[in-house]
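1. have a look; sequence and predicted model below, questions after that.
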Amino acid sequence: MLKNQKLLEQLTLKEKALLMAGQGEWQTRAIKGKVKSIFLSDGPFGLRKQSGAGDHLGLNGSEPATCFPSSATLANSWDQEVGREVGRALGKEAQRLKVDQVLGPALNVKRNPRGGRSFEYYSEDPYLAGKMAAGMIQGLQENGTIATPKHLAVNSQETRRMASNSVVDERALREIYLTNFEIAVKEGQPKSIMSSYNEINGTYANEAKWLLTDTLRKDWGFAGYVVTDWGGDNDHVSGIKAGSNLAMPGLGVNAAEEVVKAVESGELSEAVLDQRVDELLTVILHAGQKPADDGFSWEKQHAVARDAAKKSLVLLKNQDQVLPLAAGTKVALVGDFAKTPRYQGAGSSLINSHDLESLLDTAKDYPIDLVGYARGCLRQGEIKSDLLEEAKALADKCDVYVANVGLDESAESEGLDRTNLAIPPCQAKLLEELAATGKPVVVVLSGGAAIELPWENKVSAILHEYLGGEAGPSAVWEVLTGKYNPSGRLAESYPLTEADIPFDNEFPEIKRNAYYKESIFVGYRYYETAGVKVKYPFGYGLSYTTFAYSNLTIDDQGVSLDVSNTGKVAGRETVQLYIGKKDSPLIRAKRELKGWTQVDLDAGETKRVAIPFDEYAFRYFDPNLGSWQEEKGRYQIMLGQNVDEILLTGEYDLKRGIVPEVKETSSYQKYREGKLLMVTDRDFEEIYGAKLPENRPAGKRELEWNDPLLEMANAKSWLGRAAAKWLARKIQESLDKSKPDLNFLFNYNMPFRAMTKMLGDTISRSMAEDILLIVNGHFWRGSGRLIRDYFQNNRKEKNDKDVQQ
């Protein structure tokens, strides 16, 4: 019997069908006298509850909220408790604003740092991403708020995000792109999860039964409900059959009628519909049951944001120990960001921050002598000689420059992938000019993902704040002045140049099929295996003190070792466990993160720490057997301060497991040695295990239902081509102002089918098909049908108003 059997028996078929889609932009459907509605809100690192009418694109203003550090920032803390604290604080704000469900955290793997939403994602490593997300989920749900990890799965680019097929081999799929979600689900126990827009090997994620039912529910034990990304419902009935519970935003009664007809025709079993409704009701009926926390205060929320930012700061360089700054140091503060901070990403996560700080405003609270501020250069664009000269003139007054530079808003946004890894040229020029004065330059770097640093050797210190949220500036001053010893470690690799990223010239894929040719070799797994040098390795971060490791012991339970603070000040060390198997016949990375621990030590203190072997330590996915296996034999156990700086090594014999059988082809050998630069489509096809879907050549053609609007550039109709050109121009205009317009970005990447998903009953499927007919060069026929179907849809809307709650 289903959990809510009695309630289900009271619902009509149409009412059950209505529950499978939302009611408006942010609420689930209410059934009068039977089922309440719950409110959902964007909120990976701060709530975005809109003040007026809801719209997913953020055109209307949102309520003031605390802006916490982005997920990419929090990951650098390597501290699950930091995630829990931020989650708890988010839950408090959700209660205050009567939000039942928060759409976050986002935890997709950073396949390429140029991914437009890399600032929202934790790491290039699935183990670290899953563990950090689990902490956030646990904290968020403590007071009854519903967490929604997203986007399941293999969601790696913003270009064509609603009409892209991720072509990925089975091992990479399981080991890289699903392990993060598996850990988050098993340890965090979220009550909801969001499916992604994209296809996975030809099937939309929201319609993949193997993913939503077999893997998510049966294998991982997920007991919540699945919600689509906004507009991500491709085929409503197929989604329900696969395991999807709620299509958002509200699709209107047209979608409900589609479900009713599917049940009546036998296409959809009512028992399956009942199962989906039951899973949804189980969460909705228990939402918001805990009493509100009457201890809310903006000051406490801001303090949580500051603490999280402080523990996530990464010191990348500290030449001649220029940091920490001594009391009374004469500081010249430079940079547009220092006055108008870059503290969050752009898109659906954009927060109306309640208490935004700046480096300039908070400098007075710390023991330095601020001798002046200069903008130095514009956020982006051309170099202004007068601004440069103003900044250089401060050299006569200061002991040190503190320059805040990085990626501006146009570089990182939902709906848009980065064009390169560089900061704007005017900012790089500013750093070079400041360095030429002979005064030490301390760079405070802002941005949500890896950045090229060709100017690194010209500056004395680099403190990376990532996107630190509203309290990031005071956290930065605490580290710069030595009030807090930096403890952050990079959650991603920093390549020497963008050209070092495997298959970077194919990212983002502008055609439908994106080939994940690097397979399991994402981030450090590639750099370490292939022997490619990087600027800063995964797990890297400096401290104001030094640490030593000794006395390693390894047994069946895990590893233990002594960690000593060999410096002069207290500090926190992050001990990282990596495991490799160099004699394996399998395609394997040289080493993989399999655990870590953090230890706080006073100067001269030693503590013994332990890191257990868990269920993920030795497993690999065997495509031939279709299951997780362990390879018996000898493993290399490595303890390090980062993936490249291993301080202790040992070996461990795993006596259980199998001896894998592999067919060693030339393609297989290329992958085993990490020689990705030699890998061809044919090589990847061999690893993929099937013929690769072909991408269509560019040129004018008939556009299809699932083609994004950007493809109108290839439309037969001049109207379509003109519309695509207009959209592209409007996007560029918004980027030139450093204010990415999500409205245009969303529409540019939206397929024709999504018109019916994002606008409820305003545009019926027939009307959207008529628009497609016009775009394909059939103006008069399409226009006539559009007028007819418009009036038919209007009449239908009026007749259906009595069933809308």
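-> On my side now, so go ahead. Numbers count the residues shown, from 1 in each chain.

2. please make it C-alpha for all contacts and neighbour counts, starting now.
-> OK.

3. am I right that residue 175 is in a strand?
-> No - note on residue 175: no strand contains this position according to DSSP: H, G, I helix; E, B strand; the rest coil, which reports helix.

4. residue contacts, it?
-> Contacts were defined as CA atoms under 8 Å, 6 or more residues apart in numbering; by that measure residue 175 touches 126, 520, 620-621.

5. can you show me the helices along the stretch 551-700 of the chain?
-> With DSSP state H, counting those that start in this stretch, the ranges of helices along the stretch 551-700 of the chain come out as 666-672, 681-688.

6. tell me the centre residue of this protein?
-> Using CA atoms, centre = their mean, the residue of the chain that lies closest to the mean C-alpha position is residue 121, 2.4 Å off.

7. of all the residues in stretch 641-655, which ones are buried?
-> For stretch 641-655, the buried set under the neighbour-count rule, 16 or more other CA atoms under 10 Å, comprises 641-644, 646, 648, 651-652.

8. what residues are up against residue 342?
-> Residues counted as contacts of residue 342 (CA under 8 Å, 6+ apart) are 407-409, 446-447, 467.

9. putting a second one here so we can go through both:
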Amino acid sequence: MWTLPALPEIGLDSLVMSDGPIGVRGVHWSADDPSIALPSPTALAATWDPELAHQTGQLLAQEARRKGVHVLLAPTVNLQRSPRGGRHFEAYSEDPYLTGEIGSGYVRGVQSGGVGTTVKHFVANDAETDRFTVDNRVPERALRELYLAPFEAIVKQAKPWGIMTAYNAVNGLTMTENAALVNGILRDEWGFDGFNVSDWMAARDTVGAIEGGLDIAMPGPMTVYGPALAEAVRDGHVDESTVDEAVRRVLRLAARVGALDGAEPAVTAPPAPVDGEALAREIAHRSFVLVRNEQGILPLAGTRKVALIGAAARDARVLGGGSATVFPRRVVSPLDGLTAALGEGSVAYARGAEPSEELGVAKAGFELRAVCRDAEGRVLGEAPLADGAIQWFGGGFPDGVTYAELSRVEIKGTFTPRVDGAHRFGTRGLGTLRLTVDGRELFDGEQRMPVDGDPFEAFLGAPTERGTVELKAGAPIEVSLDVTPPKIEGMPIEAVALSLSHAEPRRDADEMIAEAVRIAREAEVAVVLVATTDRVESEGFDRRDLHLPGRQDDLVRAVAAANPRTVVVVNSGSPVELPWREDVAAVLLSWFPGQEGGAALADVLTGAQEPGGRLPTTWGALADAPVTEVTPDAEGRLTYSEGVFIGYRAWDKAGATPSYPFGHGLGYTDWTYESLQVTGEEATVRIRNTGARVGRETVQLYLAPPADGSVERPARALAAFGCVTADAGESVEVRIPLPRRAFEIWDESAAAWAYQKGTYTLEAGRSLADRRLSATIEA
């Protein structure tokens, strides 16, 4: 699933790959070997700091080497074309320049540690709906100026060792066979010399893939290569020299990562060790975006009585769902972090609202193990579980366990409830199942594949509730889910996926909100933490809407009415609608903040750290969003009819005002923009910290094109940016190079970049909507 076979006779070790991008899971989808869990890629992009992205990469290389991993399957640099994209938490931004800069820092950091990257998903894999089959019809100019641009920047600036081609087709040809884009643009035009690996199960045709520039078809061992490729060469359908080129690129990768005898690796002395927990905490507070702060309610200086409200305040949502999943050694929840910062007795907690009535994977209060047995009941192996989910795909089984011998899997252990009442239990997965809780058998039967259903939905979809058991808080009980999983014929990989599911006793929704209102009235400040769930933001599907799930909007309105000093923390990976945003004192976006998110949140709320983030994407109501279509037509085609107008470019063109504009973010100090000068290919911006504390500012430069109307262009686009720190009262200069590409467009008739002469306006400011200074440039 994750490895290439060794060839000892030529000195080639097995090459090991692992999912990222927020951590290094390794080859086992389990808690056996915990991983550092960093904030989501949208959070990293919100720092607007390529150097911090470089440090992130160095840490991940350190983690990869610790786990014996040679190649990290990251970063994701697809653009956030529509706010409905379900996997946008794993991508950086709606802007190609910001994406390219953050991605370049990340790639340089990982590879400085001697570990390869695979920049993905090449290209236009910008939504999840029908992602295996969709044919994205992208105009050539949009393809060049938007969707290819981050890949081009990273290839030229960071020289990645790998690229991953996507499931989708672009303009009629699937990406694993798209020779024009892979061999023509990526390799010949940009000079990419690394390897090309397919997304998992994306390669469909032997001849098409090898001729299209695909070097590695994953996962193995049953792929379109191997014997099928050898036969294609013998039959004369593929030149042996074409295979030689692919082999050479795989050997070059092996040499670079130190897996080929006789070849010196690209990095012989890795960087100094990085403190993973400290860096995770720094990235988090540097990424938090304060979008509203009326009357300076934040930071909470001197506050000693806080009401903390929200399901995710106690049960932290630190990462998005899907292949980005890792298993951290520890997670600091917002409740843990704020209690540690303010002291016991200073924080009153209420759940307030349930984001979902659906059962979740058994987690809080559970201590679980997986026990694997053969057909005679003999134990083959055991492994600890981070939660109630088992996801073993194409290997990754506990030591001593093989798919061929495996007959039964038992998830067993203890559960210590946090509250009294009728706890709900359930299952997810196929096969013969027996669920026992506290000596009670809740289910003993077979769960079959739906006749017309998606097999992956049976493995990974909604759980089935099997029954309730009355339990007492603090009293541990035994739980067991015994499963005989099916061996499904024709599956391309060996897979075992099942879950023990749980939910706390149902409570009346109005009573929960009333409880939250009660503690809010008694507090100096109310902090409400609202969140999405992994059924809202995850790999594999797009979002129907941008609403917060459950009655969280009602909760915020009720708490704000009870306490005007209400701060709302939004725990989501990408935009959600905030209909109450003008009714609360402050709104802080925390993204998916990683394992140290609760500690970082306490740092920011109390003022120990400044919220350093700026929006990498536009936030607004879905009804106002200019680009929303992610579903292909009846022929499987999705037309990018908006051309080069996505994100803030499209909002500008539509004349619509979003909730919060691209680049927006407040800190805990004030800034005056004093001067802007342009000399040659560099802009110099002088700013002054006019506040009372040290602060960090992200100076953003937007370029407005000549008003000749000869070519339709965005009203303005991000040209460059720079970050600077200054003490209270200090004046500092920021020197920012202006890239030539900011003055170019793709000329479709000439099939080339064209430098556009004329009078440009360069604007410096704090966001797209807060531009403070301007200068003209004669190009």
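-> Noted; the coordinates are in hand. Remember, predicted model here, so these are calculated numbers, not experimental data.

10. could you get me the TM-score between them?
-> The pair, once superposed, lands on a TM-score of 0.77 when counted by TM-score structural alignment, normalised by the length of structure 2; 620 aligned residues with a CA RMSD of 1.8 Å.

11. quick revisit: which of the helices of the stretch 551-700 of structure 1 sits closest to residue 477 of structure 1?
-> Put simply, out of those the one that sits nearest residue 477 of structure 1 is helix 666-672, at 45.2 Å, with distance taken as CA to CA.

12. what range does that closest one cover in structure 2?
-> Mapped onto structure 2 using TM-score structural alignment, helix 666-672 of structure 1 spans no residues at all.

13. and the aligned residue in structure 2 for residue 154 of structure 1, how many neighbours?
-> Pairing criterion TM-score structural alignment: the partner of residue 154 of structure 1 within structure 2 is identified as residue 124. Each residue near residue 124 of structure 2 was counted by other CA atoms under 10 Å, and the total is 26.

14. the closest residue to residue 124 of structure 2 other than its chain neighbours - how many residues pack around it?
-> When the adjacent residues along the chain are set aside, residue 124 of structure 2 lies closest to residue 147, with 6.0 Å between them (CA to CA, 6 or more residues apart in numbering). Number of residues near residue 147 of structure 2 (other CA under 10 Å) recorded here: 27.

15. dump the helices of the stretch 551-700 of structure 1 to CSV, plus distance to residue 216 of structure 1 and mean neighbour count.
-> Formatted as CSV, the entries for the helices of the stretch 551-700 of structure 1 read as follows, by distance: least, CA to CA, whole Å; neighbours: other CA atoms under 10 Å:
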stretch, distance to residue 216 of structure 1, mean neighbour count
helix 666-672, 29, 18
helix 681-688, 23, 18
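
16. redo those helices as JSON lines? Include distance to residue 428 of structure 1.
-> Written out in JSON lines, the entries for those read as follows (distance: least, CA to CA, whole Å):
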{"stretch": "helix 666-672", "distance to residue 428 of structure 1": "37"}
{"stretch": "helix 681-688", "distance to residue 428 of structure 1": "37"}
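
17. could you pull out the strands for the stretch 401-550 of structure 2?
-> Shown for the stretch 401-550 of structure 2, the strands assigned by DSSP state E, counting those that start in this stretch span residues 408-415, 421-428, 431-437, 440-447, 464-471, 477-484, 495-503, 525-531.

18. mind checking how far residue 161 of structure 1 is from residue 756 of structure 1?
-> Using CA to CA, to the nearest Å, one obtains 17 Å as the distance from residue 161 of structure 1 to residue 756 of structure 1.

19. go on, residue 437 of structure 1?
-> Using CA to CA, residue 437 of structure 1 is found at 59 Å from residue 756 of structure 1.

20. which one of those two has more residues nearby?
-> When residue 437 of structure 1 and residue 756 are compared for neighbours, residue 756 comes out ahead with 24 against 14, by other CA under 10 Å.

21. which element is that one on?
-> Counting by DSSP states H and E, the element that carries residue 756 of structure 1 is helix 754-758.

22. corresponding residues in structure 2 for that helix?
-> Against structure 2, there is no aligned range for helix 754-758 of structure 1 (TM-score structural alignment).

23. just list what that helix packs against, helices and strands only.
-> Using 3 or more CA pairs under 8 Å, 6 or more residues apart in numbering; DSSP states H and E as the contact criterion, the elements in contact with helix 754-758 of structure 1 are helix 765-775.

24. quick one: distance of the helix it packs on to the chain centre.
-> For helix 765-775 of structure 1, the separation from the chain centroid amounts to 34 Å (computed by CA atoms, centre = their mean, to the nearest Å).

25. do the same with stretch 94-107 of structure 2
-> The mean C-alpha position of stretch 94-107 of structure 2 is separated from the chain mean by 14 Å, CA atoms, centre = their mean.

26. and stretch 115-122 of structure 1, by the same measure?
-> Put simply, stretch 115-122 of structure 1 sits 4 Å off its chain's centre (CA atoms, centre = their mean).

27. gap between the two ends of that stretch?
-> The straight-line separation of the ends of stretch 115-122 of structure 1 (CA to CA) is 13 Å.

28. what does stretch 345-352 of structure 1 give?
-> Counting by CA to CA, the length from the leading to the trailing residue of stretch 345-352 of structure 1 is 12 Å.

29. which bit of structure 2 covers it?
-> So in structure 2, the equivalent range for stretch 345-352 of structure 1 is 320-327, judged by TM-score structural alignment.

30. and the contacts of that stretch?
-> Under the contact criterion CA under 8 Å, 6+ apart, stretch 320-327 of structure 2 has outside partners 19-25, 29-31, 33-37, 40, 89-90, 319, 386, 534, 537-540, 573, 592.
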